[in-house]
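K.L.:
just the structure for this:
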Amino acid sequence: MPEDSGHNKNKGFLRRFLDLPTDSIPKTIFVAVSVCLVASMIVSAAAVSLRPLQEVNKLKDKQINILQVAGLYDPQADVVEAFSVFEPQVLELETGKFTDQFDAATFDDRAAASDPALSVALTDDPASIGRKSKYVTVYLLRKDDGSLDKVVLPIHGYGLWSTLYGFISLEANGNDIYGLQFYSHGETPGLGAEVDNPRWKSLWKGKKLADDSGELLITVAKTAPAQGEDFHVDALAGATLTTVGVDNLVRFWMGEAGFAPFLENLKAGEI
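P.N.:
Presented below is the predicted three-dimensional model:
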């Protein structure tokens, strides 16, 4: 027995480890750690290699949503080619004018909103977004003669469980709504997620933002405002807080803190 003990001590660490029973604690821990390390490396490699494809798909989805909200989406058509009819411009919200400070093809609105140098913290924040980018990308759609047909504006704000990101398209007069839809949110399926219901989205077409005096009246609620149905979109059934969130975010972005300066320039023919 002493001879065996001495013999084992003369063995190297690796040899002693290999001689352990298969179900021993050290071997079990070693196998578990090894599997975790290999799996994590595979997942990391896949994430890195797939990132370019994910970015392409993300951009394509955004372009599809812009085409849809402008009434131009054709599932059979090439998305990139169809989207080429739009003229993207980076807009400075405060002045309501376009800027060439950024490349509209690559400017990231959502990243800018979290950049202290490109955004401002909000104290009056009905849309519950915290910070607002000073610059956003808008999309102009022109007719064959070069005159403006529609504008597509990005909007976002908090609902019940999530921030809803979407677009609103307006006619060239800057007041008549052509469409509204969201491309990203985490609202409750069957309730707040009904913002994706085609029937509800169709209610926006033809509604007006403001009256002839310029007062913002668009409302998402159960009952129409005193000014009438032209300014009213029905609330989402059973989703009161999501409805309030959509109402708040639309009114915020269409108001003075959002696109109002741009819409005023649009109505004045300066766009």
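K.L.:
going forward, measure contacts between C-alpha atoms and count neighbours the same way
P.N.:
Will do.
K.L.:
ok, which stretches of the stretch 101-250 of the chain are strands?
P.N.:
Here the stretch 101-250 of the chain has its strands, by DSSP state E, counting those that start in this stretch, at 119-121, 131-133, 135-142, 148-158, 163-171, 177-184, 219-221, 232-234.
K.L.:
can you redo these as a markdown table with mean neighbour count and distance to Ala39?
P.N.:
Conversion of the strands of the stretch 101-250 of the chain to a markdown table gives the following (neighbours: other CA atoms under 10 Å; distance: least, CA to CA, whole Å):
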| stretch | mean neighbour count | distance to Ala39 |
| --- | --- | --- |
| strand 119-121 | 15 | 40 |
| strand 131-133 | 21 | 38 |
| strand 135-142 | 21 | 40 |
| strand 148-158 | 21 | 37 |
| strand 163-171 | 22 | 33 |
| strand 177-184 | 21 | 30 |
| strand 219-221 | 22 | 49 |
| strand 232-234 | 21 | 50 |
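K.L.:
determine which of these approaches Ala47 most closely.
P.N.:
The closest of the strands of the stretch 101-250 of the chain to Ala47 is strand 177-184. By CA to CA, the value is 21.3 Å.
K.L.:
just how off-centre is stretch 164-177 within its chain?
P.N.:
Chain-centre distance of stretch 164-177: 16 Å, with CA atoms, centre = their mean, to the nearest Å.
K.L.:
swap in stretch 7-14?
P.N.:
Centre-to-centre, stretch 7-14 and its host chain are 61 Å apart (CA atoms, centre = their mean).
K.L.:
so who does the one residue sitting closest to the centre of the chain touch?
P.N.:
Residue closest to the mean C-alpha point of the chain, counted by CA atoms, centre = their mean, is Tyr165 at 3.8 Å. By CA atoms under 8 Å, 6 or more residues apart in numbering, the contact set of Tyr165 is 154-157, 182-185.
K.L.:
report the two of those separated the most.
P.N.:
Between any two of the contacts of Tyr165, the greatest separation by CA to CA is 14.1 Å, found for Pro154 and His185.
K.L.:
so how far is Glu270 from Glu92?
P.N.:
To Glu270, Glu92 is 14 Å away according to CA to CA, to the nearest Å.
K.L.:
alongside the first, I'd like the structure of this one:
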Amino acid sequence: MSKKESTSRTLLVALAVSLVSSVFVAGAAVSLKPVQIENRQLDKQRSILAIAGLGEATMSAREVKDLYNSRIKARVLELDSGEYSDAFDPKLFDPLKAARDPKLSDALSGEEDVALIKRRERFTTVYMVEQDGKLEALILPVRGYGLWSTLHGFVALKSDLNTVVGLGFYQHAETPGLGGEVDNPKWKALWPGKTLFDDAGKPIIEIVKGGVDPSSAQAGHQVDALAGATLTSNGVDHLLQFWLGEQGFGPYLAKLRTQGV
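P.N.:
From the prediction side, this is the model:
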């Protein structure tokens, strides 16, 4: 067999192996996609329950689903109007995907974009903890840039729409031991009971470098900054200012207060 024929045969075998491998990989990706979607949904539900102070971290998938379905009500919200929308199914709507769609989002100017998210979706999903038809807590999705990554999380408010139930992030890539301390239970434990707004509904929550003075009149709306992680701490501060303000959930929360919820 000539050298040319040998080379051609080798290339054909390599091509055949590549094609077969591609078919298997594509097939596996397609078959696993529903499982991946379900796992992402489960992780999100677990995060929402944790921020609301419901359930235990050791709950099974079935227990998470049952508790979520019995206590949490999701609704799609139009941010500019502060009104609920039936345009999308809250179980399927993806606000992050909408933020990348020019038809469903708006570009932010430098002055507006304190959270450094570039685009803000026009619709998002909010989550209500209800008991016997009464609102116990309201859970709002928040995100913003830290030092190395966008932090994605939730802040939960009591029914007074001012007092923090919990704050946590389910996705980020901050430095372990520094900005990654946003996941530290000790830091997260500083948030419950803090107030977010002044009497006029303006965000006043603040992350303080060097620690909060407990004797200060401002201590009720201040939280210690993360040690050695100034930019991540600033990022959390900025994302809260954005999402609690007029560009975020400000109009929605104002309507709820007027309605006496």
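K.L.:
let me see the TM-score of these two.
P.N.:
TM-score of the superposed chains, computed with TM-score structural alignment, normalised by the length of structure 2, equals 0.89; 251 aligned residues with a CA RMSD of 2.1 Å.
K.L.:
from Leu37 of structure 1, how far off is the residue nearest to the residue nearest to the centre of structure 1 when sequence neighbours are not counted?
P.N.:
Leaving aside its sequence neighbours, Tyr165 of structure 1 sits nearest to His156 (CA to CA, 6 or more residues apart in numbering; 4.4 Å). Between His156 of structure 1 and Leu37 of structure 1 the computed distance is 40 Å (CA to CA).
K.L.:
Glu92 and Glu270 of structure 1: which is more packed in?
P.N.:
Regarding Glu92 of structure 1 and Glu270, a neighbour count based on other CA atoms under 10 Å identifies Glu92 as having more, with 20 against 10.
K.L.:
alignment lookup: the more buried one to structure 2.
P.N.:
Matched to structure 2 by TM-score structural alignment, Glu92 of structure 1 sits across from Glu78.
K.L.:
got the contact list for the alignment partner in structure 2 of Ala221 of structure 1?
P.N.:
Ala221 of structure 1 maps onto Val208 of structure 2 when the alignment is built from TM-score structural alignment. Taking CA under 8 Å, 6+ apart, we find Val208 of structure 2 in contact with 222-225.
K.L.:
the longest helix in structure 2 is where?
P.N.:
With secondary structure taken from DSSP state H, structure 2 has its longest helix at helix 3-51.
K.L.:
if we can go back for a sec, distance of the match of Ala221 of structure 1 relative to Ser233 of structure 2?
P.N.:
Val208 of structure 2 is 9 Å from Ser233 of structure 2, by CA to CA.
K.L.:
what do these two both touch?
P.N.:
Common neighbours of Val208 of structure 2 and Ser233, counting by CA under 8 Å, 6+ apart, are Ala225.
K.L.:
what about the residue in structure 2 that Glu256 of structure 1 lines up against, how many residues nearby?
P.N.:
In structure 2, the residue paired with Glu256 of structure 1 according to TM-score structural alignment is Glu246. For Glu246 of structure 2, the count of nearby residues is 18 (other CA under 10 Å).
K.L.:
just the one 4 residues further on next, same as before
P.N.:
Residue crowding around Gly250 of structure 2 was assessed by other CA under 10 Å; the count is 20.
K.L.:
thinking it is in contact with Leu244, fair?
P.N.:
Yes: Gly250 of structure 2 lies in contact with Leu244 (CA atoms under 8 Å); the separation is 5.5 Å.
K.L.:
and Tyr145 of structure 2, how far is that from Val261 of structure 2?
P.N.:
For Tyr145 of structure 2, the distance to Val261 of structure 2 equals 32 Å [CA to CA].
K.L.:
ditto for Asn39 of structure 2
P.N.:
Per CA to CA, Asn39 of structure 2 is found 33 Å from Val261 of structure 2.
K.L.:
how about Thr230 of structure 2?
P.N.:
Thr230 of structure 2 sits 36 Å away from Val261 of structure 2, going by CA to CA.
K.L.:
mind checking which of the two has more residues around it?
P.N.:
Set side by side, Thr230 of structure 2 and Val261 show more neighbours around Thr230, with 18 against 13, by other CA under 10 Å.
K.L.:
with adjacent residues omitted, what lies nearest to the more buried one?
P.N.:
Lys209 (7.7 Å).
K.L.:
run a quick neighbour tally on the one you found.
P.N.:
Neighbours of Lys209 of structure 2 using other CA under 10 Å come to 16.
K.L.:
again with the one 4 residues further on
P.N.:
Close neighbours of Asp213 of structure 2, defined as other CA under 10 Å, add up to 14.
K.L.:
please apply the same query to Glu83 of structure 2.
P.N.:
Neighbour count for Glu83 of structure 2, taken as other CA under 10 Å: 14.
K.L.:
ditto for the one 5 residues further on
P.N.:
Around Phe88 of structure 2 sit 15 other residues, with neighbours defined as other CA under 10 Å.
K.L.:
please name the nearest non-neighbouring residue to it.
P.N.:
Nearest non-adjacent residue to Phe88 of structure 2, counting by CA to CA, 6+ apart: Val76, 6.8 Å away.
K.L.:
distance between the host helix or strand of the one you found and the chain's centre?
P.N.:
Element membership for Val76 of structure 2, per DSSP states H and E: strand 72-78. With CA atoms, centre = their mean as the basis, strand 72-78 of structure 2 stands 14 Å off its chain's centre.
K.L.:
buried residues of that strand, list them for me.
P.N.:
Neighbour-count burial for strand 72-78 of structure 2 flags 72, 74-78 (criterion: 16 or more other CA atoms under 10 Å).
K.L.:
mind checking what the residue nearest to the centre of structure 1 lines up with in structure 2?
P.N.:
Alignment note (TM-score structural alignment): Tyr165 of structure 1 maps to His152 of structure 2.
K.L.:
tell me how far stretch 220-232 of structure 1 is from the chain's mean position?
P.N.:
In terms of CA atoms, centre = their mean, the centre of stretch 220-232 of structure 1 is set 27 Å apart from its chain centre.
K.L.:
how about stretch 164-175 of structure 2?
P.N.:
On CA atoms, centre = their mean, the centre of stretch 164-175 of structure 2 falls 8 Å from the chain's centre.
K.L.:
any idea how far the counterpart of the residue nearest to Tyr165 of structure 1 in structure 2 lies from Trp243 of structure 2?
P.N.:
Here His156 of structure 1 is matched to Arg143 in structure 2, going by TM-score structural alignment. Between Arg143 of structure 2 and Trp243 of structure 2 the computed distance is 8 Å (CA to CA).
K.L.:
got the angle between the strand holding Val76 of structure 2 and helix 3-51?
P.N.:
Using axes from the mean of the first three to the mean of the last three CA atoms, to 10 degrees, the inter-axis angle of strand 72-78 of structure 2 relative to helix 3-51 is 110 degrees.
K.L.:
which secondary structure elements does strand 72-78 of structure 2 contact?
P.N.:
Contact here means 3 or more CA pairs under 8 Å, 6 or more residues apart in numbering; DSSP states H and E; on that basis strand 72-78 of structure 2 packs against strand 83-84, strand 123-131.
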